[in-house]
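In: no FASTA, just this:
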């Protein structure tokens, strides 16, 4: 709890048995997190069994693998149902240092931001020395630059696995209509920006270890193309040239925020 706000951490997990406990321990070490929710997307390892040993954690397991986006949909529904005021999403692969939660949520409670992203990119040397593959660094920089221009933002990293949401964001956006794949995150951000929510970021230390999750080059390429298409749809939508289903059901918040 911070400033009377219930803080719930969600972990969309897949084959995270080796790192889940370490991530959980760092999350709970700060003393401000009220609830942890782990959703296992039908892992091939014993992620669900490890999750069941985490004190006080709510654990759900998909009977079949549904995808990263579908995992998050379950996470956010459970978080809202539990009464969360602030929802923190952190990958349970121990790549992102969750000890920054205690600082990042302050931007939400002080009503400075509605969404806070953890930025892995401060300097090129630091990022590469931390283990990010060169091709991922280059593609991240190119995509993030394009997305900043298209969305009219100034974020350091659009593709972070550490994100914090004000409850109102998740209640306003129709996330059920989003992709069940990795592009879910970019669609959610595009919707939030379209609705007028304020997005900010903070630096977050990262680790690229053998147990850290990663997608291969082919899936990274597909993801990059999908990101470009989401930005293009956003530009066409705000310009009034086209209407896209992904931006439906947002008028109520638009009117309220004017």
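Out: Perfect, thanks for sending it. If you're wondering where the values come from, they're calculated on a predicted model, not measured in any experiment. Numbering: from 1, shown residues only.
In: from here on, contacts and neighbour counts on C-alpha atoms
Out: Noted.
In: residues contacting residue 181?
Out: Counting by CA atoms under 8 Å, 6 or more residues apart in numbering, residue 181 makes contact with 67, 68, 69, 70.
In: one more time with 10 Å
Out: For residue 181, the contact set (CA atoms under 10 Å, 6 or more residues apart in numbering) comprises 66, 67, 68, 69, 70, 71, 72, 223.
In: The fifth one: what's it in contact with?
Out: In this case it means residue 70. Taking CA under 10 Å, 6+ apart, one finds 12, 41, 62, 175, 176, 178, 179, 180, 181, 182, 184 in contact with residue 70.
In: Same list (the contacts of residue 181) but as JSON lines, adding distance to residue 203.
Out: Below are the contacts of residue 181 laid out as JSON lines (distance: CA to CA, whole Å):
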{"residue": "66", "distance to residue 203": "31"}
{"residue": "67", "distance to residue 203": "27"}
{"residue": "68", "distance to residue 203": "24"}
{"residue": "69", "distance to residue 203": "24"}
{"residue": "70", "distance to residue 203": "27"}
{"residue": "71", "distance to residue 203": "25"}
{"residue": "72", "distance to residue 203": "23"}
{"residue": "223", "distance to residue 203": "23"}
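In: Put this next to the first one:
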């Protein structure tokens, strides 16, 4: 029996990308796969575009949130939806094409043997393309900081492109997440790591967005770095 797979796409002001990313994912023609758009009431019309597409595509589901509450929390609500709707496998990815849908079949093959699969820029074959040297340096430093602080033997702790077996998310108390910003990504990973789930990293080429604007602010990064040590104390 083919596992039920839901791809979670958190969105905010992605009108330039939303149609293309949906079509590319569904164009993979993967059996029993659907998409969940979790939108923060985008003022640019992302939600309306998704609504129109959903009228013609039964494999596209929508979840509208009131106000801009952030990608991390959007992912959490998406996970709850997936668990409540019987998903066996849950994939979370960005909607701006920085995470290429071409890797989804690889994730689904790998998840047969692992509990959590990460799209990694830091393993052999992985790359970070199109971003400035400064941005890439910040990412590497942040990754090293997370690995050392949390003691995780994971090469790319900051990857938001990941594939979960249902049991991983079921084991995590999603209502007890202490992070509010980007560090939600690391917190979910750390929860899975400390519960000793089998985690694999597969190489991906991360490409900087070519359309739309990044939503990540320096303020969010600072809050994220401050939160990381709290995750260690939370599980001590």
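Out: All right, it came through fine. All values derive from a computational prediction rather than experimental measurement.
In: tm score of chain vs chain?
Out: With the length set by TM-score structural alignment, normalised by the length of structure 2, the two chains reach a TM-score of 0.86; 229 aligned residues with a CA RMSD of 2.4 Å.
In: still on that earlier bit, let's see if you can find the most crowded of the contacts of residue 181 of structure 1.
Out: residue 71 (25 neighbours; other CA atoms under 10 Å).
In: what's the burial count for residue 4 of structure 1?
Out: Neighbour tally, residue 4 of structure 1, other CA under 10 Å: 8.
In: before we move on, the earlier item: what remains of the contacts of residue 181 of structure 1 once you look at structure 2?
Out: Counting by both residues aligned by TM-score structural alignment, their matches' CA atoms under 10 Å, structure 2 reproduces these contacts from the contacts of residue 181 of structure 1: 66, 67, 68, 69, 70, 223.
In: Residue 128 of structure 1: which of these is nearest?
Out: Taking CA to CA as the measure, residue 128 of structure 1 lies nearest residue 223 of these, at 21.0 Å.
In: other SSEs contacting the helix or strand that closest one falls within?
Out: According to DSSP states H and E, residue 223 of structure 1 maps onto helix 217-239. Applying 3 or more CA pairs under 10 Å, 6 or more residues apart in numbering; DSSP states H and E, one finds that helix 217-239 of structure 1 contacts helix 134-151, helix 184-195.
In: gap between that helix and the chain center?
Out: Relative to its chain's centre, helix 217-239 of structure 1 lies at 17 Å (CA atoms, centre = their mean, to the nearest Å).
In: list the helices and strands the helix or strand that it is followed by packs on?
Out: Using DSSP H and E, the helix or strand that follows helix 217-239 of structure 1 in sequence is helix 251-257. Other helices and strands packing on helix 251-257 of structure 1, by 3+ CA pairs under 10 Å, 6+ apart, are helix 167-172, helix 184-195.
In: Select, out of those, the one closest to residue 108 of structure 1.
Out: Comparing these against residue 108 of structure 1 with CA to CA, the closest turns out to be helix 167-172 (9.9 Å).
In: in the superposed pair, what's the mean gap between the closest one and structure 2?
Out: Superposing on structure 2 and averaging over aligned pairs (mean CA distance after the TM-score superposition for structure 1), helix 167-172 of structure 1 comes out at 0.6 Å.
In: What residues sit buried inside that helix?
Out: For helix 167-172 of structure 1, the buried set under the neighbour-count rule, 16 or more other CA atoms under 10 Å, comprises 167, 169, 170, 172.
In: Does the second one touch residue 116 like I think?
Out: It stands for residue 169 of structure 1. No - using CA atoms under 10 Å, residue 169 of structure 1 is not in contact with residue 116; the gap is 11.5 Å.
In: Overlap in contacts, those two.
Out: Counting by CA under 10 Å, 6+ apart, the shared contacts of residue 169 of structure 1 and residue 116 are residue 198.
In: what separates residue 9 of structure 1 from residue 98 of structure 1, distance-wise?
Out: Relative to residue 98 of structure 1, residue 9 of structure 1 is positioned 10 Å away (CA to CA, to the nearest Å).
In: shared neighbours of these two, which are they?
Out: 24, 27, 28, 88, 89, 90.
In: tell me the contacts of the first one?
Out: For residue 24 of structure 1, the contact set (CA under 10 Å, 6+ apart) comprises 9, 11, 36, 38, 51, 54, 55, 57, 90, 92, 94, 98.
In: now for it: what does it line up with in structure 2?
Out: Correspondence of residue 24 of structure 1 to structure 2, assessed by TM-score structural alignment: residue 22.
In: what's the answer for the fifth one, then?
Out: Residue-level alignment of residue 89 of structure 1 against structure 2, with TM-score structural alignment as criterion, gives residue 92.
In: Wait, that match touches residue 165, no?
Out: No - counting by CA under 10 Å, residue 92 of structure 2 stays clear of residue 165, with 11.7 Å between them.
In: tell me the contacts of residue 94 of structure 1?
Out: With CA under 10 Å, 6+ apart, residue 94 of structure 1 has these contacts: 16, 18-24, 26, 206-209, 211-213.
In: The stretch 51-200 of structure 1: helices as residue ranges?
Out: Here the stretch 51-200 of structure 1 has its helices, by DSSP state H, counting those that start in this stretch, at 68-81, 101-104, 106-109, 124-129, 134-151, 167-172, 184-195.
In: For residue 251 of structure 1, find the nearest of these.
Out: Residue 251 of structure 1 sits nearest to helix 184-195 of all those, at 7.9 Å, using CA to CA.
In: angle of that closest one against helix 217-239?
Out: Here helix 184-195 of structure 1 points in a direction 10 degrees away from that of helix 217-239 (axes from the mean of the first three to the mean of the last three CA atoms, to 10 degrees).
In: List only buried entries from the contacts of residue 24 of structure 1.
Out: Here, 16+ other CA under 10 Å leaves 9, 11, 36, 38, 51, 54, 57, 90, 92, 94, 98 buried among the contacts of residue 24 of structure 1.
In: Near the closest residue to residue 207 of structure 1 other than its chain neighbours, how many other residues are there?
Out: Excluding its sequence neighbours, the residue lying closest to residue 207 of structure 1 (CA to CA, 6 or more residues apart in numbering) is residue 95, at 4.7 Å. Residue 95 of structure 1 has 21 neighbours, counted by other CA under 10 Å.
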